[in-house]
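generate a structure from the sequence data that follows.
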Amino acid sequence: MVGFTFVASGAMAQSSVTMYGRLDGGIEYLNHIANGTGGTSARWSAEGGDWGTSMWGLKGNEDLGGGLTSVFNLETAIQIMNGTTGGGRLWSRRAYVGLSSKTYGQLQAGRNLFIDSDGVWEFDPFVQQAVSSASLVRGRNWQQTSNNVEYHSPVFHGFDVQGQYSLGGQAGAFNSGAAGEFGRSDGIMLTYHSPLFDVRGIYDELRSQNGQMNNVFQASRELFVGANLKVDRWKVQAAYTHYSAPDTPAGLSSTADHYWLGATYQATPAWAVTAAGFYVHVGEGGGDASHDPASHAMLYVLGTTYNFTKRTFLYSTVAYVRNSANGTFSVFATPRDADPGTSPLAGQSQTGAYIGMMHIF
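Modelled structure (predicted):
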């Protein structure tokens, strides 16, 4: 990271601005991709962001005195294979300003990762890589929301609380959102950290642009509980998530349960190996182009990283998903109605793999 520090000569208030980012690129393989003609195809491709989103950002603060600090963060995703940024937005991931106090916590307003995206990755053995806890929920847990008001409490005896509220901002339609945005959404997160273990609980509601929770993997309620156990060179991670979408059209499935268990072994200071299993069960009901029917799938993942330095590392991940008769889940977090997508035909298994490099600056 590159930092710049400025001092105002009048009030002698100290300010700092830091430029930071990371770049991720590599090669990817995926088989059994439904090709739209009743068959499947395999694919080799150069991809960016398989281990983690490439990004660039600025963050800063100013000491206001009396233990109070102003803060800001601007951050956008980057696709290094073609040089584009996140979805046509200048700052696709974060754009907020706030006030921070060690005594009272931090209050901020603007665009940010949705609360579960900000909270689930720490309990995911694959830290929300392209193959991770996001895969079998079709990316439900890695969204961003605009128009947020957000609070982060100080840590008290290992506990902290985070709350987020996203206003829809539409006249006469309190729950609805602007074009291209989610509707009114909110969540609360409680965490306990200790040297031996961590525990986190999240409850959130993510609404569609029309203000409804009408798709279990796109706009729904979520209840998440996760835990980490750290023993010597091992980290063991487990979680459970329940999704419900009460506004789903009659006859379609409106619930899902997601479980995972994984472990990372730090073989040397530079080399680590991770293995995990993820399972999803979609509740009773039919499906359509954008709603999954009653089904289930099991995803097995094995990965490794090797750090040349604290800023540069190589990674490799291989994954296999086994679907039930009606399941079309991919090893990647692809929406059911994505075009083009990566999902297999109903009932088919799928194998994917990628290798690449990440550089952090």
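
going forward, measure contacts and count neighbours with C-alpha atoms only.
OK.

residue contacts, the residue nearest the centre of the chain?
Centroid check for the chain by C-alpha atoms, centre = their mean gives residue 142 as the closest residue, at 2.8 Å. Residue 142 sits next to 113-114, 116-118, 128, 134 when contact means C-alpha atoms under 8 Å, 6 or more residues apart in numbering.

how much space between the closest residue in space to residue 341 that isn't next to it in sequence and residue 306?
Sequence neighbours aside, residue 334 is the residue nearest to residue 341 in space, at 6.1 Å (criterion: C-alpha to C-alpha, 6 or more residues apart in numbering). Distance of residue 334 to residue 306, given as C-alpha to C-alpha, to the nearest Å: 28 Å.

higher neighbour count, these two?
The neighbour count for residue 334 versus residue 306, taken as other C-alpha atoms under 10 Å, is higher for residue 334 (23 against 17).

next SSE after the strand ranked longest in the chain?
When the chain is parsed with DSSP state E, its longest strand is strand 14-34. Downstream of strand 14-34, the next assigned helix or strand under DSSP states H and E is strand 40-48.

list of residues touching that next one?
Counting by C-alpha under 8 Å, 6+ apart, residues outside strand 40-48 touching it are 23-35, 54, 79-81, 344-345.

just want the angle from it to strand 14-34.
160 degrees (axes from the mean of the first three to the mean of the last three C-alpha atoms, to 10 degrees).

and strand 40-48, how far from the chain's centre?
From the chain centre to the centre of strand 40-48 is a distance of 22 Å (C-alpha atoms, centre = their mean, to the nearest Å).

let's compare: structure for the following, please.
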Amino acid sequence: MRWPRIAVAASLLAAGAAHAQSSVTLYGIIDTSIVYSNDARKSAANPSAGSASQWQLFAGSIYVPRFGLRGSEDLGGGLSAVFQLENGFNSVNGTFKNGGDLFGRQAWVGLSASKYGTLTLGRQYDFMVTYLTPLSATGSAGFAGNFAMHPYDNDNLNADMRLNNSVKFASAAFHGVKVGAMYAFSNQAGGFSNSNAYSAGISYSLGPINLAAAYLQINRDANSLNPTGALSTADGNALTLGGLQRMYGVGAQYMFGKSSVGLLWTHTSTESPTALWFGGSTGNGPLPGPSNGAGNYIKFDNFEVNGRYFVRPDLSLGASYVYTMSTFNSNTGNAFPHWNQVMAQVDYLLSKRTDVYLEGVYQRVGGGSGIPTFDAGIYTLNPSTGNKQVAVAIGLKHNF
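Model (predicted):
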């Protein structure tokens, strides 16, 4: 009788040990606000329909509502199996974001070695997001999130674009230095370089100082888009439609306690552009000129300064200023638009997981040459019919 009891006890201990070595966490964010914008097109895709002020209940003024699963299993010797699945949804009406993809934000699996780093495979973020976004006011790692997005999210710091079919390695920190590289396959027979991509980055942390640099290149055939490649076009994942796209930038941040000051510069370019991203669609309209015209290109340079100050542990003030200058070349005419955008925020923590916020953005555009694509536009709100727009959000955000 003793041996069966010992066997049962041993099996229970083994099961407990195995359970202790594995973990799966359900997490998420719900962010819903009342938003006012002073000049919004009555039809997002048709500027000639006129404009008016707009009040709306809105999901994701700071962070897009999401839920996900992340997990790890200890394989021994400092090695773990890891995964993450993340869905984006609209908290106003319950629908999926990301073109209806179930796990459109992230879907990957990999191996993590504590001494060396993490290798992951799937749909995931490039190193503009991984290393530069934490130094910015915008994006999932920025305190101001979506409303502080650079025009059209042209540099992907707001993380509106993910790379499918990707293999990514991010190193562990070595004397404060982290490096990373990734490659995303086109998955197309006979089209190895038609919508493949690669990215690399480096970050350095020393006490209160954080520095980072990153690069991303997406290779595309503008005359033969590959919707299932590294950059999918069927779910609004592409920031521009067109040919070869490059992004790179550098950033710095200084922390004093929980407060911070940051500086960033990013540069992006797209050859033969035909449309710009605006809310996962071409709501600002396609770019003018012949489609894929010879020599057509658009490029952006973004300069950002941001700061956040904690008046009290539960009350913070934040602000950012972004100057963006662009050059658009077309066979039917050129334009040199430039944006001035100011953001201000007050955030109050009701608890560690719940806060209320007030955030406002003012954007002014010049040099658009009357092209509706270059009208003022803040995040995914209906763009303006002119060169100015103001948006104010008061909202509630809960983390779980």
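
and residue 270 of the first structure, what's its match in the second structure?
Residue pairing (TM-score structural alignment): residue 270 of the first structure is matched to residue 314 of the second structure.

burial check on that match, number of neighbours?
Residue 314 of the second structure, neighbours per other C-alpha under 10 Å, totals 13.

what's near enough to touch it?
Counting by C-alpha under 8 Å, 6+ apart, residue 314 of the second structure has contacts 348-350.

tell me which of the residues you listed fall in strands.
Using DSSP E, the contacts of residue 314 of the second structure in strands are 348-349.

which one of the contacts of residue 314 of the second structure is nearest residue 340 of the second structure?
residue 348 (27.1 Å; C-alpha to C-alpha).

and that closest one, how far from residue 269 of the second structure?
38 Å.

then residue 113 of the second structure?
36 Å.

residue 340 of the second structure now?
Residue 340 of the second structure is 19 Å from residue 269 of the second structure, by C-alpha to C-alpha.

of these two, who's got more company?
residue 269 (24 against 19).

so where does the more buried one fall, helix or strand?
Going by DSSP H and E, residue 269 of the second structure is in strand 259-271.

distance from that strand to the middle of the chain?
13 Å.

next: stretch 15-34 of the first structure.
With C-alpha atoms, centre = their mean, you get 13 Å for stretch 15-34 of the first structure.

likewise stretch 262-277 of the second structure?
On C-alpha atoms, centre = their mean, the centre of stretch 262-277 of the second structure falls 14 Å from the chain's centre.

could you measure the aligned residue in the first structure for residue 358 of the second structure against residue 234 of the first structure, distance?
Under the alignment (TM-score structural alignment), residue 358 of the second structure maps onto residue 316 of the first structure. Distance, residue 316 of the first structure to residue 234 of the first structure, using C-alpha to C-alpha: 19 Å.

more neighbours: which of those two?
A direct count of neighbours by other C-alpha under 10 Å for residue 316 of the first structure and residue 234 places residue 316 higher, at 20 against 16.

against residue 297 of the second structure, how distant is the closest residue to residue 335 of the second structure other than its chain neighbours?
Distances taken as C-alpha to C-alpha, 6+ apart place residue 328 nearest to residue 335 of the second structure, at 5.2 Å, with adjacent residues excluded. Per C-alpha to C-alpha, residue 328 of the second structure is found 6 Å from residue 297 of the second structure.

now swap in residue 40 of the second structure and tell me
Counting by C-alpha to C-alpha, the gap from residue 40 of the second structure to residue 297 of the second structure is 28 Å.

contact partners for the residue opposite residue 345 of the second structure in the first structure once aligned?
Per TM-score structural alignment, the equivalent position to residue 345 of the second structure in the first structure is residue 303. Residue 303 of the first structure makes contact with 273-275, 315-318 under the criterion C-alpha under 8 Å, 6+ apart.

give me that answer again for 10 Å
125-126, 131, 264, 272-276, 315-319, 353-355 (C-alpha atoms under 10 Å, 6 or more residues apart in numbering).

confirm that it sits in a strand.
Yes: according to DSSP: H, G, I helix; E, B strand; the rest coil, the state of residue 303 of the first structure is that of a strand.

excluding covalently adjacent residues, which one is nearest to it?
In space, residue 303 of the first structure is closest to residue 317, 4.1 Å off (C-alpha to C-alpha, 6+ apart).

where's that neighbour, which helix or strand?
strand 312-323.

give the burial count for the residue nearest to residue 303 of the first structure, as a bare number.
Neighbour tally, residue 317 of the first structure, other C-alpha under 10 Å: 24.

what's the answer for residue 399 of the second structure, then?
15.

so it touches residue 68, yeah?
No: taking contacts as C-alpha atoms under 10 Å, residue 399 of the second structure lies outside contact range of residue 68: 11.8 Å.

and for the two, which residues touch both?
By C-alpha under 10 Å, 6+ apart, the residues touching both residue 399 of the second structure and residue 68 are 27-29.

mark which of these are buried, thanks.
The neighbour-count test (16 or more other C-alpha atoms under 10 Å) marks 28-29 as buried among these.

residue 259 of the first structure pairs with which position in the second structure?
By TM-score structural alignment, residue 259 of the first structure lines up with residue 303.
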